[in-house]
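In: Compute the structure for the input listed below.
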Amino acid sequence: MHQQSALTSLQGKRGLIIGLANEHSIAWGCAKVAHALGAQLVLSCVNEKAAQFVAPLAQQLEAPLIVCNVEQDDALANLVQQATADGQRIDFVIHSIAWAPLDDLHGRVIDSSATGFCRAMDISCHSFARLAKLCEPHLSPSASLITMTYLGAAEAVDHYGLMGPVKAALESLVRYLASEMGPAGTRVHAVSPGPVPTRAASGLQDFDGLMDKARQRAPLRRLVSLDEIGQLAAFLVSDAASGMTGQTLYVDGGYHIVN
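Out: Model prediction:
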């Protein structure tokens, strides 16, 4: 029992979590659990407006908060530079950001603009590759990288639209990063939560209907919590998951098996 708790502990590990928006964000759920398991954290949010809301959350975890808009030149580089000041290593990274222009998100994928599609892909997918590259020189020998996806990557989900192809690309990116970074000992995964009422999800049309469907059809007959998402992420970055990489793992009450 003692050995198992040591394997799942994050004591002595240092993590970078990007994408805090408020206390309802998946990034916050991951940060809370990681901190409770002993991790030292560096957190980031998109802009100064968001920082007003999440600064008190970061203070609760005694974690520095850094503003980082991944669309801005050198923003990710500055984030990693600050996170690794004084030669500090990174044991895990959790990437929890996604965005698409509402006009493109709410329309048919076939009608999406090239500009909107490219921005959604850059922010939601390619930023993970850029972050991995920037962190690579600073990663510990058994580091882990985690990103967030959704069932709409594998299936055509009503009203998920443009984000479906973007998340599909993200899941593919995970497999390629796992292959490329594996020889150095780095593990890479995608976590696929069921629908949870986050600020980002509120931009989807009829998101309440999506949540109701998940409650009714998921084998567990309920939505998952932020803590449950955080617990999966914490397991994946712990030593207990040392033999796993390149996977998309669902935490959705089983909804993906019946949808």
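In: Please make it C-alpha for all contacts and neighbour counts, starting now.
Out: Noted.
In: What distance do you get for residue 6 to residue 238?
Out: Distance, residue 6 to residue 238, by C-alpha to C-alpha, to the nearest Å: 9 Å.
In: where do the helices sit along the protein?
Out: For the chain, the helices defined by DSSP state H occupy 2-8, 26-36, 48-60, 75-83, 102-105, 114-121, 127-135, 163-181, 207-217, 226-237.
In: contacting residues around the third one?
Out: By C-alpha atoms under 8 Å, 6 or more residues apart in numbering, the surrounding residues in contact with helix 48-60 are 20, 21, 22, 23, 43, 45, 64, 65, 67.
In: circling back to that earlier point, mind checking which of residue 6 and residue 238 has more residues around it?
Out: residue 238 (24 against 13; other C-alpha atoms under 10 Å).
In: could you list every residue that touches that one?
Out: Taking C-alpha under 8 Å, 6+ apart as the contact definition, residue 238 lies against 7, 8, 9, 10.
In: List buried residues within those residues.
Out: Taking 16 or more other C-alpha atoms under 10 Å as the criterion, what is buried in those is 8, 9, 10.
In: ok, back up a step: and the contacts of residue 238 as CSV, adding distance to residue 112?
Out: As requested, the contacts of residue 238 are arranged in CSV below (distance: C-alpha to C-alpha, whole Å):
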residue, distance to residue 112
7, 46
8, 43
9, 44
10, 42
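In: just to revisit the earlier point, quick check: which of the helices of the chain has the most neighbours on average?
Out: helix 26-36 (a mean of 24; mean count of other C-alpha atoms under 10 Å).
In: contacting residues for the residue nearest to residue 239 when sequence neighbours are not counted?
Out: Nearest residue to residue 239, sequence neighbours excluded (C-alpha to C-alpha, 6 or more residues apart in numbering): residue 7, at 5.1 Å. By C-alpha under 8 Å, 6+ apart, residue 7 lies in contact with 238, 239, 240.
In: what about the first one, distance to residue 57?
Out: Taken as C-alpha to C-alpha, the spacing of residue 238 relative to residue 57 amounts to 23 Å.
In: go on, residue 64?
Out: Per C-alpha to C-alpha, residue 64 is found 10 Å from residue 57.
In: Endpoints of stretch 13-23, how far apart?
Out: Start-to-end span of stretch 13-23 (C-alpha to C-alpha) is 23 Å.
In: Name the residues of it that come out as buried.
Out: Result for stretch 13-23 [16+ other C-alpha under 10 Å]: buried residues 13, 14, 15, 16, 17, 18, 19, 20, 21, 22, 23.
In: I'd like the residues you listed as CSV, with distance to residue 247 appended.
Out: Compiled in CSV, these are given as follows (distance: C-alpha to C-alpha, whole Å):
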residue, distance to residue 247
13, 22
14, 22
15, 20
16, 20
17, 19
18, 20
19, 21
20, 24
21, 26
22, 28
23, 27
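In: this one next, for a side-by-side:
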Amino acid sequence: MTTAEQTAAVRSTGLLAGRRGLVLGVVNQRSIAWGIAERLAAEGAELGFTYRSRSAGLWLERATPRLGGDPWLGRCDVTDDAELAGLGTDFARSAAAGADSAPKIDFIVHAVAHGNREELAGGLAATSRKGFTECMESSVYSLIGVVQALRPHLSERASILTLSYLGSERVCHGYNVLGVAKAALESSARYLAAELGPHGTRVNVLSAGPMRTLATFGLPNFSASLAQRAERSPLGRSINTADVAGTALYLLSDLSSGVTGETVYVDAGYHIMGTWPGDPGDE
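Out: Below is the predicted model of the structure:
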């Protein structure tokens, strides 16, 4: 069987065969969203990607052919209402040629977040109004705005997934205003799940443990922190892209057809721990 025949076979038999979805937030090969996209494509999904920066767009142009098919690419600044409004129409119509009806969108991966590095370094109490507003707009409202734009095009069994982090519910050193934003994001996902549920759309959150991505470069003591987290996790290791992508596939496929409004942790169990052997007061 040739490579083309193998690809065709997967696209007809995979868990996401015949499904079409949009991925937001890929910057480069280290992006969690890219690892998720690779797994979704391997299960037969037809993908579209948005980008904001020219560098991300150029990287996607080079990288997406590896996924097979003909992935759609489109620029979208999630802080621009006009670009958000056109997003759904542009992506939905990209496969309309020869279709008897308007194509539907079966899933969305929202992996968009931004916090100004200088603001993060200053601590939450020193966060400026502008820095707070920009972080909330990029990291939280972007999910709501994307849902508004794409809702008319969602299929009857659509699934929406957004990414979070433990800093949403615990104080994680250096996370600061991003932790506040992630808390708001998770709350927004629950409200959206309740609102969209009657229409068959599910909304869930994947809270991933720390990984080596572009966002972590330059963070103080990141390597030491990563090693400590691994030692203190019940599984005794760090997570990897495959861990996250597998859970994303579950949440975006019919395997999780009865799951919505949930925050699912992929962190080797770290979030369940309260104390550790050897801590002061441990018995």
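In: Would you pull the TM-score for this pair?
Out: Aligned and superposed, the two chains score 0.93 in TM-score terms (TM-score structural alignment, normalised by the length of structure 1); 254 aligned residues with a C-alpha RMSD of 1.7 Å.
In: mind listing which of the buried residues of stretch 13-23 of structure 1 are in strands?
Out: 14, 15, 16, 17, 18 (DSSP state E).
In: From these, pick the one nearest residue 245 of structure 1.
Out: residue 15 (17.7 Å; C-alpha to C-alpha).
In: Which position in structure 2 pairs with the closest one?
Out: Taking TM-score structural alignment, the alignment pairs residue 15 of structure 1 with residue 21 from structure 2.
In: Contacts only, for the closest residue to its match other than its chain neighbours.
Out: In space, and not counting its chain neighbours, residue 21 of structure 2 is closest to residue 107: 4.5 Å by C-alpha to C-alpha, 6+ apart. Counting by C-alpha under 8 Å, 6+ apart, residue 107 of structure 2 touches 19, 20, 21, 22, 154, 158, 159, 160, 161, 252.
In: hmm, back to that, make CSV out of the helices of structure 1 and add distance to residue 191 of structure 1.
Out: Output for the helices of structure 1, formatted as CSV (distance: least, C-alpha to C-alpha, whole Å):
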stretch, distance to residue 191 of structure 1
helix 2-8, 17
helix 26-36, 11
helix 48-60, 23
helix 75-83, 22
helix 102-105, 22
helix 114-121, 18
helix 127-135, 13
helix 163-181, 9
helix 207-217, 17
helix 226-237, 7
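In: Closest one of the buried ones among the contacts of residue 238 of structure 1 to residue 134 of structure 1?
Out: Out of those, the member with the shortest distance to residue 134 of structure 1 (by C-alpha to C-alpha) is residue 10, at 22.7 Å.
In: surely the closest one meets residue 38?
Out: Yes - contact criterion C-alpha atoms under 8 Å: residue 10 of structure 1 and residue 38 qualify, at 5.0 Å.
In: hang on, the earlier thing: nearest to residue 258 of structure 1 among the helices of structure 1 would be which one?
Out: The closest of the helices of structure 1 to residue 258 of structure 1 is helix 207-217. By C-alpha to C-alpha, the value is 7.1 Å.
In: and residue 224 of structure 1, how many neighbours?
Out: 19.
In: That one pairs with which position in structure 2?
Out: So, by TM-score structural alignment, residue 224 of structure 1 is matched to residue 239.
In: Residue 59 of structure 1 maps to what in structure 2?
Out: By TM-score structural alignment, residue 59 of structure 1 lines up with residue 65.
In: tell me, the strand ranked longest in structure 2 lands on which residues of structure 1?
Out: Counting residues, the longest strand found in structure 2 (DSSP E) is strand 154-164. Aligned using TM-score structural alignment, strand 154-164 of structure 2 spans residues 139-149 in structure 1.
In: related to what we said a few turns ago, distance from the longest strand of structure 2 to the middle of the chain?
Out: 11 Å (C-alpha atoms, centre = their mean, to the nearest Å).
In: Stretch 138-157 of structure 1 now?
Out: 7 Å.
In: Buried residues in it, which are they?
Out: 138-140, 142-153.
In: Aligned counterpart of residue 167 of structure 1 in structure 2, please.
Out: So residue 167 of structure 1 corresponds to residue 182, using TM-score structural alignment.
In: An error on my part: the question was meant for residue 214 of structure 1.
Out: For residue 214 of structure 1, the residue aligned by TM-score structural alignment is residue 229.
In: which residues touch the residue most central in space within structure 2?
Out: In structure 2, the residue lying closest to the centroid (C-alpha atoms, centre = their mean) is residue 111, at 3.2 Å. For residue 111 of structure 2, the contact set (C-alpha under 8 Å, 6+ apart) comprises 23, 24, 25, 26, 32, 33, 162, 163.
In: cutoff 10 Å now
Out: Taking C-alpha atoms under 10 Å, 6 or more residues apart in numbering, we find residue 111 of structure 2 in contact with 23-26, 31-34, 139, 142-143, 161-164.
In: What of residue 163 of structure 2?
Out: 32-33, 109-113, 139, 182, 185-186, 204-208, 248, 263-264.
In: repeat that with 8 Å
Out: Contact analysis of residue 163 of structure 2 by C-alpha under 8 Å, 6+ apart lists 110, 111, 112, 205, 206, 207, 208.
In: Filter these down to the buried ones.
Out: 110, 111, 112, 205, 206, 207, 208.
In: The residue nearest to residue 21 of structure 2 matches what in structure 1?
Out: So, by TM-score structural alignment, residue 107 of structure 2 is matched to residue 92.
In: Repeat that for residue 89 of structure 2.
Out: Counting by TM-score structural alignment, residue 89 of structure 2 lines up with residue 81 in structure 1.
In: As CSV, the contacts of residue 7 of structure 1 with distance to residue 257 of structure 1 would be great.
Out: CSV is the format used below for the contacts of residue 7 of structure 1 (distance: C-alpha to C-alpha, whole Å):
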residue, distance to residue 257 of structure 1
238, 26
239, 28
240, 25
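In: Was I right to think residue 146 of structure 2 contacts residue 84?
Out: Yes - Residue 146 of structure 2 is within contact range of residue 84, at 6.4 Å (criterion: C-alpha under 8 Å).
In: which residues are common contacts for the two?
Out: Residues touching both residue 146 of structure 2 and residue 84 (C-alpha under 8 Å, 6+ apart): residue 78.
In: on that earlier part again, so how far is residue 72 of structure 2 from the match of residue 59 of structure 1?
Out: Taking C-alpha to C-alpha as the measure, residue 65 of structure 2 falls 10 Å from residue 72 of structure 2.
In: How about the contacts made by the match of residue 15 of structure 1?
Out: Counting by C-alpha under 8 Å, 6+ apart, residue 21 of structure 2 makes contact with 45, 46, 47, 48, 105, 106, 107, 108, 109.
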